[in-house]
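Student: Sharing a sequence plus its predicted fold:
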Amino acid sequence: MYSIKKFNLEENKTVWNLFIKNNSEGHFFFETDYLFYHKERFNDFSLMIYDKKKELICVLPACLGVVGKSLVETMAEIISHQGLTFGVFIFKDNLSFLEKRKAFFSCLDFLKKNKFTDLIIKPLPSYFQLDNQKDDSIHRLLNDNLIESKILRVEANSMIFLPKNEIDYQEINYQNYSTRKKRNLKKAYQSNLKIEETELATDFWQIIEENLKLRHNLLPVHSVDEIQLLKDRFPKNIYFFVVKDIENHSEILACSVIFIYQSTIHLQYMAATKNGKQLNALDFLIDKLIKNYSIYFQNIDKNEFTYLSLGISELRNNAENSINEGLFKWKEEFGANTFSHFVYQIDIPS
């Protein structure tokens, strides 16, 4: 019989982090220093699953469902995890499928006893997994005939396959650029632009805030203090880059916050000023990252990357979950492919 334990930050932090760091799916955002940087926003209900030998074989980062800004007092819904891009059962490496299935159903039984009615999870996409560790067993579990589950939402993420060398870039990546993208890049490269890494979010955060406010009447998910805190905690996973105009007193024209997920470079935020848009500064930044990614991430122990993720193009707070077509097209003009992110709801039988 498997046993389930509710995570306690003071008691279980070390064990949890060790499990995450030794796991092929243990991305930095599952570590407690990320998971709890904004703990006041969520009522945590993360779980730890142990086998019959009392060995930790699975963890589930999770919190109680939130309606608006208030916590659901009935504890009817549990979400993995509302404070993260992804959230799912993280199984011990090399655990057999049948053992995963037992752990999965033991967890659902635990949630049932605790009066939960449904569990929402967002599995890691395949490109977040190492090539020799790719595993889609969670999707089989979600379609087991002993449970009822449904897809709540599908998000379209734009991905670029990174070149292995300059020849690959010229013959594959650059050839996949649209005619307009090539024209924009020609203008950008003639404009004396340069890319710099910065350690301070305050150098550029206003650009991101103004872009989101102007285009969507929204604020970034993170505040400037929060993104700086995360950068300081995870210096090998979070990077800040800006594009400057050399001829205009090094004016910042564009910026990006980049998260590193094993073999994937993910642009978490990107924005440009009015002048930056005229000079195609963001196109310049992305082209440089595609062509010279190994130069910009030299301090990473293993800088062998396969993908550049440009993120999703969904319209936030939109009931129909429609796509921002202009943004999506802009990404496709880099030759980006579409990978789907699935959000599942599992009904927990009463």
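Tutor: Received the coordinates, thanks.
Student: Going by C-alpha atoms from here, please, whenever you check contacts or count neighbours.
Tutor: OK.
Student: ok, residue 40 - how many residues close by?
Tutor: The number of residues packed near residue 40 is 8, by other CA atoms under 10 Å.
Student: you'd agree it is in a helix?
Tutor: Yes - according to DSSP: H, G, I helix; E, B strand; the rest coil, residue 40 belongs to a helix.
Student: From what I see, residue 194 and residue 243 are in contact.
Tutor: Yes - if you go by CA atoms under 8 Å, residue 194 and residue 243 touch, sitting 5.6 Å apart.
Student: the more surrounded of these two?
Tutor: The neighbour comparison of residue 194 against residue 243 (other CA under 10 Å) goes to residue 243, with 23 against 19.
Student: sec struct for the more buried one, please.
Tutor: Put simply, residue 243 is strand when judged by three-state DSSP.
Student: And for it, nearest residue in space, chain neighbours not counted?
Tutor: Nearest residue to residue 243, sequence neighbours excluded (CA to CA, 6 or more residues apart in numbering): residue 195, at 4.6 Å.
Student: In this structure that neighbour contacts residue 250, no?
Tutor: No - using CA under 8 Å, residue 195 is not in contact with residue 250; the gap is 10.4 Å.
Student: Now do the shared contacts for those two.
Tutor: Residues touching both residue 195 and residue 250 (CA atoms under 8 Å, 6 or more residues apart in numbering): residue 244.
Student: So which of the two has more stuff around it?
Tutor: More neighbours surround residue 195 than the other of residue 195 and residue 250, with 19 against 12 (other CA under 10 Å).
Student: Wait, residue 233 touches residue 33, no?
Tutor: Yes - the criterion here is CA under 8 Å, and residue 233 meets it with residue 33 at 7.3 Å.
Student: Overlap in contacts, these two.
Tutor: With CA under 8 Å, 6+ apart as the test, residue 233 and residue 33 reach no residue in common.
Student: Then the residue nearest to residue 243 would be within a helix, right?
Tutor: No - under three-state DSSP, residue 195 sits outside any helix and is assigned strand.
Student: and it, how far is that from residue 248?
Tutor: From residue 195 across to residue 248, the span is 14 Å (CA to CA, to the nearest Å).
Student: count of neighbours near residue 70?
Tutor: 10.
Student: and the comparison structure, right after this:
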Amino acid sequence: MTKYHIQDYKSQNFALWNQFVQNSENATFLFERDFMEYHSDRFVDASFMIFQDDELIAICPANKNSTSLYSHQGLTYGGIVFKDTFNLNDMHSVLITVFSYLKTGGYSDFVMKSMPAFYGDNQLLKFKHQLIKNKANTVRTDMVLAIDYNKPLAIHKTKLKHYQKNLSTGFEIKETNDFSDFWDAILTPRLLEKHNAIPVHSLEEITYLKSKYPRNIKQYNLYLDEELLAGITLFDTGKVVKSQYGATSLNGEKTRAIEFLFLHLIYKYQEKERSFFSMGTVTEQNELGYNQGLLKQKEELGCDLYLQDFLSLKIS
């Protein structure tokens, strides 16, 4: 029988971990150590690495909180990422090894934040299936909205009408490496005003991440007569481009600036031959569990609905 064993991630594994992520079709730059560790002051890292004999065959970006292990609370999605050529028939044997590792580590449960299906990670779906077979419970399901570029765009005719009209308005769209104007003038005050919240990333953090991932993190701002009206921050994995932040000023709301900027970027990344354009979740703490207006807005921009499950497995 093939021997599997697990090691805790240590700083000396930095290069090996990143090489695995960069060589894997089933991982994104969010799993690289530079990205994970920008908020190391907020999370206690508990990432681990799975070996088949001496070969690294899987990694799990993770953090711990008391006796619970999470994959990873500081990331948009997670789970155990397997080597592309891993034999899925051996998944059960790996799961047994993971159970033993978690039990020995004193964990009471393992909570996995799955990747939405459009990221296309078949290995992770197989592992998710194994967790469910072993009585993992779905503790939460988020709705994620994304455009599938493999299908004809299905943008609402009203959105298209306003977009065509605004082509002659004089909007100017600029890509910039400087996040400060958008963060300070629009994103932070608007989030505080509308949702009593602040961006997950501080200005210093997003600037640092941009310096580490200049090809993956993009900032687009929209101006009219040199006035900043809206901005969108994108995370580009090469297959999926995701709008991480999008916000508009009061004047921008009057001119549909954010809508125009979204459609501009939807067309732009269609030409760049991405597979999906994700607009994130519509989750909200209310009776429905989601924001109805936001859901309608994203659907009218051409998004389909996908589900992201959060699974919890008790360790006995």
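Tutor: Now that the structure is in, tell me what you want to look at. Owing to the predicted nature of the structure, the values given are computational and were not obtained by experimental measurement.
Student: picking up where we left off before, counterpart of the residue nearest to residue 243 of structure 1 in structure 2?
Tutor: Correspondence of residue 195 of structure 1 to structure 2, assessed by TM-score structural alignment: residue 173.
Student: was I right about residue 291 of structure 1 contacting residue 163?
Tutor: Yes - proximity of residue 291 of structure 1 to residue 163 meets the contact threshold set by CA under 8 Å, at 7.2 Å.
Student: Tell me which residue of structure 2 lines up with residue 87 of structure 1.
Tutor: Alignment note (TM-score structural alignment): residue 87 of structure 1 maps to residue 78 of structure 2.
Student: Make sure its match is actually in contact with residue 71.
Tutor: Yes - with contact defined as CA under 8 Å, residue 78 of structure 2 counts as touching residue 71 (5.3 Å).
Student: which neighbours do those two share?
Tutor: Counting by CA under 8 Å, 6+ apart, the contacts common to residue 78 of structure 2 and residue 71 are 60, 61, 112, 113.
Student: any idea what residue 327 of structure 1 aligns with in structure 2?
Tutor: By TM-score structural alignment, residue 327 of structure 1 lines up with residue 294.
Student: Check residue 185 of structure 1 too.
Tutor: Match for residue 185 of structure 1 (TM-score structural alignment): residue 163.
Student: Look up how far residue 309 of structure 1 lies from the aligned partner of residue 262 of structure 2 in structure 1.
Tutor: Under the alignment by TM-score structural alignment, residue 262 of structure 2 pairs with residue 286 in structure 1. In this view, residue 286 of structure 1 and residue 309 of structure 1 are 10 Å apart by CA to CA.
Student: just residue 122 of structure 1 next, same as before
Tutor: With distances taken as CA to CA, residue 122 of structure 1 is found 17 Å from residue 309 of structure 1.
Student: Hmm, residue 265 and residue 256 of structure 1 touching each other?
Tutor: No - the pair residue 256 of structure 1 / residue 265 is not scored as a contact, 11.7 Å apart, by CA under 8 Å.
Student: wait, what's in contact with the aligned partner of residue 206 of structure 2 in structure 1?
Tutor: Residue correspondence to structure 1 (TM-score structural alignment): residue 206 of structure 2 is matched to residue 227. By CA under 8 Å, 6+ apart, the residues touching residue 227 of structure 1 are residue 201.
Student: Ok, residue 153 of structure 1 next?
Tutor: For residue 153 of structure 1, the contact set (CA under 8 Å, 6+ apart) comprises 321, 342, 343, 344.
Student: Can you name the helix or strand that it falls in?
Tutor: Secondary-structure assignment from DSSP states H and E places residue 153 of structure 1 in strand 148-161.
Student: Doesn't residue 309 of structure 1 lie inside a helix?
Tutor: No - Residue 309 of structure 1 sits outside any helix when classified using three-state DSSP, being strand.
Student: What is the neighbour count of the aligned residue in structure 2 for it?
Tutor: When structure 2 is aligned by TM-score structural alignment, residue 309 of structure 1 is paired with residue 278. Neighbour count of residue 278 of structure 2, defined by other CA under 10 Å: 26.
Student: surely residue 278 of structure 2 meets residue 239?
Tutor: No - no contact is recorded between residue 278 of structure 2 and residue 239 when judged using CA under 8 Å, the distance being 10.6 Å.
Student: sorry, back to before: who's in contact with the match of residue 195 of structure 1?
Tutor: Residue 173 of structure 2 neighbours (CA under 8 Å, 6+ apart): 220, 221, 222, 223, 261.
Student: try 10 Å this time
Tutor: By CA atoms under 10 Å, 6 or more residues apart in numbering, the residues touching residue 173 of structure 2 are 220, 221, 222, 223, 224, 228, 230, 231, 260, 261, 264, 265.
Student: try residue 191 of structure 2
Tutor: Applying CA under 10 Å, 6+ apart to residue 191 of structure 2 gives the contacts 197, 198, 199, 247.
Student: so where does it fall, helix or strand?
Tutor: Under the criterion DSSP H and E, the helix or strand holding residue 191 of structure 2 is helix 188-195.
Student: In structure 1, which residues correspond to that helix?
Tutor: Counting by TM-score structural alignment, helix 188-195 of structure 2 corresponds to residues 209-216.
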